[in-house]
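> Quick one, structure for this:
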Amino acid sequence: MKKLISRTGMKEPLKALVSRARQVVLSRSETSAATGRLFFTSGGQFDDEFRALASGQALFPANASRGDRGTNYFLRRAIHRLEKGLIMRPRKPSFAADYILDTVVSLRDSAPTLNQAEQQWAHDVLVEYFGVVEKRGAIAEAAEIFTAVRPQLAVAGSKTPSVPATRAKAQSLPSFDELVSLLQYRKSTRWFKQTTVPRELLAKAINAAALAPTACNRQAYYYWVFDDPTLTQELAKLPMGVSGFGHNIPVLIAVVGRYRAYSHVRDRHLIYIDASLSIMAFVQALETLGLASCTINWPEIPEREKRARDAIPMESDERIIMFIAVGYPDDTGLVPHSPKQPEAVFGRFNLES
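Below is the predicted model of the structure:
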């Protein structure tokens, strides 16, 4: 059929017809949600996201009751909500009655699987909370459960408990000009020295990335590091945008989001938002360690999603946010200039048009 279309000179007219039809459907989709759903889902380009999102919704209750990989996303959100209640001005004499019982039950049931830092944080905030609220109804019941579970928690006494406090006084922060210098210095680098990257440096950068803000402190993503040369070269074939330099990547990192952190479909974009905030901190941290990086786009292409799942043993609710190439920069390699937009284009104030 393709050969016939090509021989009869119909290729360009057909392309024009398809383009016009597409524009008509898109125009109608602006005012008709049903038309938009039909147009955008008929090709299956959202299938992997739908499956992962559904899996995350199914896995959320188990994570909230048992935790996994050392964390409990429901508990992290609940403890953060308590923190926000504790810092309110004026602070209510009683708050969180609608979720405090679920919070302490979740802590009790998942404590054996939680990492020590998470247990310490939950313990310290709950001690503070029960010390200031009026204990009536569900709050009183929750206080009794927490009293019973406290001896089972892996916590240590500390002069500085993990509770809300005033901001620390700045000691030796970089100046604005120094920060801008770092941001300007960092360039997307595609040519690396073929030198082993020490894992301790990658761990430092990941720890720095963990300091980035996330919605309700859930941190529903992680950095999957591939530094085996054979594996790295194989996985570098997965993303687009690495043509011509994929063979030169010493370390490839997949940043993976987890939908099980969210009980509501409305939060489905948070894995992308929160992970991206973290990635920005990660790539800047790499520069301070003498390493360079290139963030690699991961577009929504069903065939590549399948290849990625075949190559990387992700869980059913997990999705790749993006890949990052990392290594020591080759001083002889060129980097794009890529000027950025000026403030006049990039920023707006109030109701400016």
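> contacts, neighbours, all on C-alpha from now
Will do.
> ok, now which ones touch the residue positioned nearest the centre of the chain?
Centrality entry for the chain: nearest residue to the mean C-alpha point is residue 275, 2.4 Å, by CA atoms, centre = their mean. Applying CA atoms under 8 Å, 6 or more residues apart in numbering, one finds that residue 275 lies in contact with 219-221, 255, 257, 321.
> can those go into CSV with extra columns for neighbour count?
Shown next, in CSV, are the contacts of residue 275 (neighbours: other CA atoms under 10 Å):
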residue, neighbour count
219, 24
220, 22
221, 24
255, 22
257, 23
321, 22
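> Can you pick out the most distant pair from the residues you listed?
219 and 321 (13.3 Å; CA to CA).
> so how far is residue 89 from residue 169?
Distance, residue 169 to residue 89, using CA to CA, to the nearest Å: 21 Å.
> And residue 148, by the same measure?
31 Å.
> neighbour-wise, which of those two wins?
When residue 148 and residue 89 are compared on other CA atoms under 10 Å, the one with more neighbours turns out to be residue 148, at 11 against 7.
> Spell out which helix or strand contains that one, please.
Residue 148 belongs to helix 138-149 when elements are defined using DSSP states H and E.
> could you pull out the strands for the stretch 101-250 of the chain?
Per DSSP state E, counting those that start in this stretch, the stretch 101-250 of the chain carries strands over the ranges 221-226.
> what secondary structure does residue 324 sit in?
The three-state label for residue 324, taken from DSSP: H, G, I helix; E, B strand; the rest coil, comes out as strand.
> one more to put side by side:
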Amino acid sequence: MKPRRDLFGKEYITETIDSFEAIWNLGKDDKANPQIKWFYDVLNEYFSTINLSHPVIATEEARFKRIINEMPSTAFKTQTAKSIPYHRAKQPVNNVNYAQFYDLCKQRRSVRWFLDKPVPRELIDNAILAANQAPSACNRQPFEFRIFDDPEMVKKVVQLPMGTSGYGHSIPVMIVLVGNLDAYFDERDRHVIYIDASLASMSFMLALESMDLSSCSINWPDIEARESKMHSFLNLKPYQRPIMCMGIGYPDPDGLIAYSEKRPLHQIRKYN
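Here you go, the predicted structure:
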């Protein structure tokens, strides 16, 4: 909020402190977890700037202090950088210009022919770290990457989606992106896992390209029989849904890539 109001959040601060107390107690041995630090820092900043004269705010501030004092931690209190809102202008500016980024986007194409060459897990993890910087509703990050690089496991999972029968044998690493609906409590948000996972997937694929790896996004069919097979294969929870699959690896320089002409600008955008 700009400018910040003297009093805000009183309608849900009690629920927030309830959640904080549960997480703080559960994470008693994991106080270095950056998300617990973020939770702590935001609430600490909130109570240091809010008008404490309101009885609900005063009550919850006292409860927040009691939770901290009853189970103190030094895991991050000595850190000077706080996980609170900051001014974008004060952050380092990336020197990637538009032309370079556009070239990377054009370079990324669906590759279906890969080299028989192991993909280092470190590179996959690097791409996932980049993917996790993608925006997600309320920063819930309601997805996870299920990665298969064992050849026998890849042979099994590559058969679960449709459309892989001509090139599936070439895929060295198969990924299933899974959405977690337990991050939400209202039916209005049931579609959010698809939006957030898609945003993360695009960042993931671009990150792969920057490391000389390629990918092929594979549609997940909304067919009950295949849903059941994937749930069984991945041992998914009732609240989890497969979002999409993806084959990744080092591109075979002799393999052809389908030429995909994109629609012209005037067909895909309208102002006002």
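> before we move on, back to that, the contacts of residue 275 of the first structure into TSV, with extra columns for distance to residue 75 of the first structure?
Supplementary listing: the contacts of residue 275 of the first structure in TSV, determined by distance: CA to CA, whole Å:
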residue	distance to residue 75 of the first structure
219	12
220	13
221	16
255	23
257	18
321	24
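> so which of these comes closest to residue 302 of the first structure?
Scanning the contacts of residue 275 of the first structure for proximity to residue 302 of the first structure, where the rule is CA to CA, the winner is residue 321, at 14.4 Å.
> Now do that closest one against residue 303 of the first structure, distance only.
Per CA to CA, residue 321 of the first structure is found 16 Å from residue 303 of the first structure.
> Find me the equivalent region of the helix or strand harbouring residue 63 of the first structure in the second structure.
The secondary structure element spanning residue 63 of the first structure is helix 47-66 (assigned by DSSP H and E). Following TM-score structural alignment, the aligned partner range for helix 47-66 of the first structure in the second structure is empty.
> Ok, stretch 17-34 of the first structure next?
So in the second structure, there is no equivalent range for stretch 17-34 of the first structure, judged by TM-score structural alignment.
> That stretch: how far from the chain's middle?
Using CA atoms, centre = their mean, to the nearest Å, we find the averaged C-alpha position of stretch 17-34 of the first structure to lie 33 Å away from the chain's own average C-alpha position.
> can you tell me which residue in the first structure aligns to residue 38 of the second structure?
By TM-score structural alignment, residue 38 of the second structure lines up with residue 121 in the first structure.
> who touches the spatially closest residue to its match that is not a sequence neighbour in this structure?
With CA to CA, 6 or more residues apart in numbering as the criterion, residue 121 of the first structure has its nearest non-adjacent residue at 5.2 Å, and that residue is residue 162. For residue 162 of the first structure, the contacting residues are 120-121, 124-125, taking CA under 8 Å, 6+ apart as the criterion.
> Please produce a markdown table containing the residues you listed, extended by neighbour count.
Supplementary listing: the contacts of residue 162 of the first structure in a markdown table, determined by neighbours: other CA under 10 Å:
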| residue | neighbour count |
| --- | --- |
| 120 | 20 |
| 121 | 18 |
| 124 | 20 |
| 125 | 20 |
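> can you redo those as CSV with distance to residue 113 of the first structure?
Converted to CSV, the contacts of residue 162 of the first structure look like this (distance: CA to CA, whole Å):
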residue, distance to residue 113 of the first structure
120, 13
121, 15
124, 18
125, 19
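> Looking at these, spot the one nearest residue 83 of the first structure.
Of all the contacts of residue 162 of the first structure, the one with the least separation from residue 83 of the first structure (CA to CA) is residue 125, at 6.9 Å.
> and residue 84 of the second structure, how many residues sit next to it?
Counted with other CA under 10 Å, residues neighbouring residue 84 of the second structure total 14.
> Quick check: closest non-adjacent residue to the equivalent of it over in the first structure.
With TM-score structural alignment as the criterion, the equivalent of residue 84 of the second structure in the first structure is residue 163. In space, and not counting its chain neighbours, residue 163 of the first structure is closest to residue 125: 5.4 Å by CA to CA, 6+ apart.
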